[in-house]
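Enquirer: Sequence and predicted structure are below.
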Amino acid sequence: MVDNGNGASSGLKKVRLKMPVQVEDLRDLEVGTVVYLDGVLYTGREGLYNKLLIERDEPPVPLQSISNVNFHCSPAASVHDDGSYEMGAVTATASFRFSKYLTEWFETSKCKMIIGKGGMSVEDYKTHFVPHDAVYLTTVGYGTGALLGRGIKHVDVHWLEELGIAQAMWVLTVENFGPFLVESDLQGNSLFEQQNRIVNERVEETYRGLKPPALKRYGETTSRDDEVV
């Protein structure tokens, strides 16, 4: 792990990790740390999980020999005349949908890091991630797909015809790939959960004194704990 210290403009701790990641390096990660990655990772979501865990197909390549980092994403890929592929951008997809697969996935793949969008519940982190010494990184905002694409140096793909572009297993060689945020550490702490608590403590104070909304959708709540109207 290379510690790049605190960014002068953001004040956030930044690190670069080499893949496959080492548990010793993961122990030093704190929620909110900015992470950049070097090495090889693979994409995999419900299509890959179903083939390997439900249909019990053999993996196209030995997972543990490739990487221990799994990216939940949808790539923007194109094929060249010589049959090689280029990935100009890659956008993360919401990971909470894949919770039911994760305990078996960690046991099968020996994955130690999952990258996705939006995080998962603290219960998921405690149930699936913590027992397997795994962490979760989240992408930052919706406009970083092309930025991530700049860090992709080489692309291989498996099960493209069977699963399609979004669901295929893409093997990406990357350099300075990021930025990502540590959403959950090895203890199962959640950056989003921590920030939600801080925000919720101030919600009522923020809206105190405002008139009730004149218009609202059918069934919409005006409880600030449930929904910001």
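Expert: Great, that's in hand.
Enquirer: CA atoms for contacts and neighbours, from now on please.
Expert: Noted.
Enquirer: So in this protein, which helix runs the longest?
Expert: Looking across the chain with DSSP state H, the single longest helix is helix 191-207.
Enquirer: which of the residues in that helix are buried?
Expert: 191, 192, 193 (16 or more other C-alpha atoms under 10 Å).
Enquirer: Am I right that residue 78 sits in a strand?
Expert: Yes - assessed by DSSP: H, G, I helix; E, B strand; the rest coil, residue 78 belongs to a strand.
Enquirer: these two touch, right, it and residue 86?
Expert: Yes - using C-alpha atoms under 8 Å, residue 78 is in contact with residue 86, at 5.3 Å.
Enquirer: what residues are up against residue 189?
Expert: If you count contacts by C-alpha atoms under 8 Å, 6 or more residues apart in numbering, residue 189 has them with 31, 122, 125, 183.
Enquirer: check contacts around the closest residue to the first one other than its chain neighbours.
Expert: This means residue 31. Nearest residue to residue 31, sequence neighbours excluded (C-alpha to C-alpha, 6 or more residues apart in numbering): residue 182, at 4.8 Å. Residues near residue 182 by C-alpha under 8 Å, 6+ apart: 29, 30, 31, 32, 33, 34, 35, 135, 136, 137, 138, 191.
Enquirer: Out of those, which comes closest to residue 51?
Expert: Nearest to residue 51 out of the contacts of residue 182 is residue 136 (C-alpha to C-alpha; 22.9 Å).
Enquirer: any idea which helix or strand carries that closest one?
Expert: Residue 136 belongs to strand 135-139 when assigned by DSSP states H and E.
Enquirer: Go through that strand and flag the buried ones.
Expert: Within strand 135-139, the residues that qualify as buried are 135, 136, 137, 138, 139, counting by 16+ other C-alpha under 10 Å.
Enquirer: next up, a second structure to put side by side with the first:
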Amino acid sequence: MNEKKIITSPFHDDTIKSLKAGEMVYLSGVVYTGRDAAHKRMCESLKAGMPMPFDFQGAAIYYAGPCPPKPGKPIGSVGPTTSGRMDLYAPALMDKGLKIMIGKGLRDTEVKNSIVKHGGIYFAAIGGAAALMGKCVESAEVIAYEDLGTEAVRRLVVKELPVIVAIDSMGNDMYTEGRKQYAVD
């Protein structure tokens, strides 16, 4: 029987490099949320020389727009959104230090190459299980772009959030037949 693999933020390079495409892991610690509108603002802020809403070093961003919490709960359902919608922004954010992304679905070649170039990783969260994912959240607070509502950047503290390594730091992609390698130019 395989032992449950739990990794805790901040995520270090050695931990990232040890994970392989297709492997199931559980994330604990701080994870930030952000979707399309937040990513667009972060990239606009980068171009303007402004600081990011959180330190990317060792941090993970979860492509999710949480539902409002029920009374007494930190958050409502928090399922992953389609990661391809962030592909336009991910390489620029990775150039500034972001390495860990969580979402669902395929990533384009430029993102895969950025993952390899920066020693990053892409985790697939379980689509259709937003209520289960919400139960892993111990606390949640909006830290940036509150005017975006569900798309605001939130700081979540999670306990054993289940994810699968979709693209590992070597570019192996569980979505691609044969776990193809991606070269960095």
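Expert: Great, that's in hand. Since the model is a prediction, treat every value here as computed from it, not as a measurement.
Enquirer: which of the contacts of residue 189 of structure 1 lies closest to residue 91 of structure 1?
Expert: residue 183 (17.0 Å).
Enquirer: Now name the helix or strand holding that closest one.
Expert: Element membership for residue 183 of structure 1, per DSSP H and E: strand 169-184.
Enquirer: Can you give me the end-to-end span of stretch 76-83 of structure 2?
Expert: End-to-end distance for stretch 76-83 of structure 2: 20 Å, by C-alpha to C-alpha, to the nearest Å.
Enquirer: What segments of structure 2 are helices?
Expert: Counting by DSSP H, structure 2 has helices at residues 13-18, 36-47, 90-95, 109-118, 130-135.
Enquirer: ok now the second one, how far from the chain's centre?
Expert: What separates the centre of helix 36-47 of structure 2 from the centre of its chain is 16 Å, taken as C-alpha atoms, centre = their mean, to the nearest Å.
Enquirer: neighbouring contacts of it?
Expert: 51-53, 85-86, 89, 92-93, 145, 148, 151-153.
Enquirer: Now the helices of structure 2 in a markdown table, please, with extra columns for mean neighbour count and distance to residue 80 of structure 2.
Expert: Below are the helices of structure 2 laid out as a markdown table (neighbours: other C-alpha atoms under 10 Å; distance: least, C-alpha to C-alpha, whole Å):
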| stretch | mean neighbour count | distance to residue 80 of structure 2 |
| --- | --- | --- |
| helix 13-18 | 13 | 20 |
| helix 36-47 | 17 | 12 |
| helix 90-95 | 19 | 16 |
| helix 109-118 | 21 | 18 |
| helix 130-135 | 18 | 7 |
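Enquirer: Pipe these into CSV and attach distance to residue 162 of structure 2 per row.
Expert: Output for these, formatted as CSV (distance: least, C-alpha to C-alpha, whole Å):
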stretch, distance to residue 162 of structure 2
helix 13-18, 16
helix 36-47, 23
helix 90-95, 22
helix 109-118, 21
helix 130-135, 8
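Enquirer: With respect to residue 79 of structure 2, which of those helices lies nearest?
Expert: helix 130-135 (3.8 Å).
Enquirer: The closest one corresponds to what range in structure 1?
Expert: Helix 130-135 of structure 2 corresponds to residues 145-150 in structure 1, going by TM-score structural alignment.
Enquirer: on that earlier part again, check the contacts of helix 36-47 of structure 2 and tell me the two furthest apart.
Expert: The span of those, defined through C-alpha to C-alpha, is set by 51 and 85 at 22.7 Å.
Enquirer: So those two - more neighbours on which side?
Expert: Neighbours per residue, other C-alpha atoms under 10 Å: of residue 51 of structure 2 and residue 85, the larger number sits with residue 85, 15 against 10.
Enquirer: Show me what residue 59 of structure 2 lines up with in structure 1.
Expert: Using TM-score structural alignment, the partner of residue 59 of structure 2 in structure 1 is residue 68.
Enquirer: That match against residue 106, yeah?
Expert: No - the pair residue 68 of structure 1 / residue 106 is not scored as a contact, 9.4 Å apart, by C-alpha under 8 Å.
Enquirer: what residues do the two have in common as contacts?
Expert: When contacts are counted by C-alpha under 8 Å, 6+ apart, residue 68 of structure 1 and residue 106 are jointly contacted by residue 112.
Enquirer: contacting residues around the residue nearest to the match of residue 59 of structure 2 when sequence neighbours are not counted?
Expert: In this structure, residue 68 of structure 1 finds its nearest non-sequential neighbour in residue 111, 4.2 Å apart by C-alpha to C-alpha, 6+ apart. By C-alpha under 8 Å, 6+ apart, the contact list for residue 111 of structure 1 reads 64, 67, 68, 69, 70, 105, 134.
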